[in-house]
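1. Coordinates for the following, if possible.
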Amino acid sequence: MKRLVLFALLIAALVPGCKRHTIISDEELALIFHDAFLANSLLQNRDARRDSLLVYEPIFERYGYTTEDVRYTIGNFSKRKSARLGDVVELAIARLEAEGELLNRAVAALDTVNNVAQRTTRRVIRRDSSIRVTSLKDTARLRIVLDSVRPGEYRIRTRYEVDSLDQNQSLRGQVWMETAAGKQSGLYSIQLRRKREDGFDRTLKADTAVRRIVLDFWRPQQGKRKRPHITLRNLEITYTLPVGQALDTLYEKQLDIRIFADDFIRMAAPDSLARPADQ
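-> Sure thing, here's the model as predicted:
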């Protein structure tokens, strides 16, 4: 009986007119993205206008899928809790990179996609126009700690000035990362120049082990600590998601990464994105 039921279901699935679409596997979807990137790059080199379906349909057919299968898979990817569309894009990128120097133009286009995704999701997490310290009791203001650090890039920029009134010798500014156990990594240290304004710019890449980032701009190296006279200006700390998460976020917001032509992406978008809110 079970075999008969399964056979009946199989026959029903093959009957023409059923509006079911195939969910494409991650591996095959990555291959489709790979070929689409190459097609886009080739046409851009030739400065050719294109109908997106005429370009992409042969690619889909090569893997045994229809245009609707691809649209359905992309439009419903967010419902697949065990999969990330950014991972599929990364598979396509890795395949292109492995194919060598002949694909430099296509790989460069993918690098641009990654940069756009990261730039779109980048945000400022700390900003101070001026921090001025002229007494020992206020030196704690020159030590900035970021807790609950997430994986990604943290860029720290500021301008500093050590006034001639500062009585300390061999001042240094430092930034480093710490694990939950207090182990330091990524230590960066500079000698603070006196009597002039100078810049500090450092990017730290945190992984899942990092829990804190510490910026300390008052670390006298010689003798007793004396009265300080330091000013930090335009301090800014920005956070950037890892590439894979940035791609996922961009897809979730607008399905607007340029893997396919604009008209194809618009048709792949969920109904809630494709129609005006008042309809």
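2. going forward, measure contacts and count neighbours with C-alpha atoms only.
-> Noted.
3. and the nearest residue to Arg132 once chain neighbours are set aside, helix, strand or coil?
-> Distances taken as Cα to Cα, 6 or more residues apart in numbering place Thr231 nearest to Arg132, at 4.3 Å, with adjacent residues excluded. The assignment at Thr231 comes out as strand when based on DSSP: H, G, I helix; E, B strand; the rest coil.
4. who touches Thr231 in this structure?
-> Applying Cα atoms under 8 Å, 6 or more residues apart in numbering to Thr231 gives the contacts 130-133, 160-162.
5. By neighbours, which of those residues wins?
-> Using other Cα atoms under 10 Å as the neighbour criterion, Tyr160 leads these with 25 neighbours.
6. Within the helices and strands, which one has that one?
-> Secondary structure assignment for Tyr160, by DSSP states H and E: strand 152-162.
7. Which neighbouring elements make contact with that strand?
-> Judged by 3 or more Cα pairs under 8 Å, 6 or more residues apart in numbering; DSSP states H and E, strand 152-162 is in contact with strand 197-206, strand 230-240.
8. Out of the ones you listed, which one sits most buried?
-> Highest mean neighbour count of those: strand 230-240, a mean of 19 (counted as mean count of other Cα atoms under 10 Å).
9. now the other sequence, so there's something to compare against:
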Amino acid sequence: MKRLIRTALAVVTLLCTAACVRHTIIPDDELAQIFHDAFLTNAYIGSQNVRIDSLNIYEPIFARYGYTTEDVQYTIGNFSKRKSARLGDVVELAIDRLEEEGKRYDREVAILDTIDNVARRTFTRTVLSDSLIRVRSLRDTARLSFVVDVEPGEYRLTMKYLVDSLDRNDRVLRSRMWIERNDSTQAYPYTLTLRRHREESFTRTFRVDTSHRRLHLHLLTFTDRSPKRPSVTVSDLRLTHTPETRTAVDSLYIKQLDVRIFADEFFRAALPKDSL
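-> Prediction:
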């Protein structure tokens, strides 16, 4: 805070050149608001790496409140004659306003983040689910293959699996997953090696855009050329889709507003009388 006050006083000093002609004395509250706007201007200029060699950039700020540069200079110079007022108090008031605005903007950003999260949760839907799938023969493996048409957004796969001691395959078992592009090529291929003899949890997220059309999930594949009888259990299988944030928020607003352009009475008045 002290460093900010020193910087603020330095800015004020630049504005304060001696004036011989008497001008309007600006009330402390308005002067604090002028300092507030000047600080924001300095911050913007600094962030954009703009080199300013003239103090004319402040004149529009003064004019917005109905004052001239000379009025500001005279008011600042007059503080040394006022026993009951300190220039530092006005600077601190401007800083307090900046900090209060910063807190308010932080809250507004947090609210927007909350809206985004609510919208995403509201329009998250389950694409496929199954509480229990047992694979005890080679023919059963088809029950663990899924091909899903996709829309832009996020797909999240969760499941538990168990490869038990009755499985007769010598080599490892795997899951293979990928997104199919519109040109039929594969994107983001992923292979999971299935561990044996204990239940494992698995989660995978796929991000889909307009260049994709299908999601392929083959949860049980073999590395043996001649696979043997498997013994695999998949439980709590769930695939959910969450649309893109912008789409979800738009849908949420439409759902909440429920805007009706014309009242029912408008349509009733437009109908032929014999149809009523």
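10. So after superposing, what's the score?
-> Put the two chains on top of each other and the TM-score (TM-score structural alignment, normalised by the length of the second structure) is 0.54; 164 aligned residues with a Cα RMSD of 2.8 Å.
11. For the residue nearest to Arg132 of the first structure, what is the corresponding residue in the second structure?
-> In the second structure, Thr231 of the first structure lines up with Thr233, judged by TM-score structural alignment.
12. And that match, how far from Val135 of the second structure?
-> 6 Å (Cα to Cα, to the nearest Å).
13. Check Phe266 of the second structure too.
-> In terms of Cα to Cα, Phe266 of the second structure sits 61 Å off from Val135 of the second structure.
14. Please enumerate the helices of the first structure.
-> Assigned by DSSP state H, the helices in the first structure fall at 2-14, 26-45, 52-62, 67-75, 85-98, 104-121, 243-254, 262-268, 271-274.
15. Identify the contacts common to Thr233 and Val135 of the second structure.
-> With contacts taken as Cα under 8 Å, 6+ apart, Thr233 of the second structure and Val135 have no neighbour in common.
16. So for the residue mapped onto Arg174 of the second structure from the first structure, what's the nearest residue that isn't a sequence neighbour?
-> When the first structure is aligned by TM-score structural alignment, Arg174 of the second structure is paired with Arg172. Of all residues not flanking Arg172 of the first structure in the chain, Gln191 sits nearest, at 4.6 Å (Cα to Cα, 6+ apart).
17. need the contact list for the alignment partner in the second structure of that neighbour.
-> Aligned against the second structure by TM-score structural alignment, Gln191 of the first structure finds its counterpart in Thr193. Going by Cα under 8 Å, 6+ apart, Thr193 of the second structure touches 172-175.
18. Got a ChimeraX select line for the buried ones in the residues you listed?
-> Remark: buried members of the contacts of Thr193 of the second structure, expressed as a ChimeraX selection using 16 or more other Cα atoms under 10 Å:
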select :173,174,175
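19. Dump the contacts of Thr193 of the second structure to a markdown table, plus distance to Gln33 of the second structure.
-> As requested, these are arranged in a markdown table below (distance: Cα to Cα, whole Å):
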| residue | distance to Gln33 of the second structure |
| --- | --- |
| Val172 | 71 |
| Leu173 | 70 |
| Arg174 | 66 |
| Ser175 | 64 |
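20. which of the contacts of Thr193 of the second structure map to contacts in the first structure?
-> Retained in the first structure (both residues aligned by TM-score structural alignment, their matches' Cα atoms under 8 Å) from these: 172-175.
21. Show me which of those residues is closest to Ile61 of the second structure.
-> Of all those, Ser175 has the smallest distance to Ile61 of the second structure: 65.0 Å, by Cα to Cα.
22. hang on, isn't that closest one packed against Thr223?
-> No. Checked against Cα atoms under 8 Å, the pair Ser175 of the second structure and Thr223 is beyond contact range at 10.6 Å.
23. just so I know, which of the helices and strands packed on strand 152-162 of the first structure lies nearest Leu38 of the first structure?
-> By Cα to Cα (comparing all of these), the closest turns out to be strand 230-240, at 28.2 Å.
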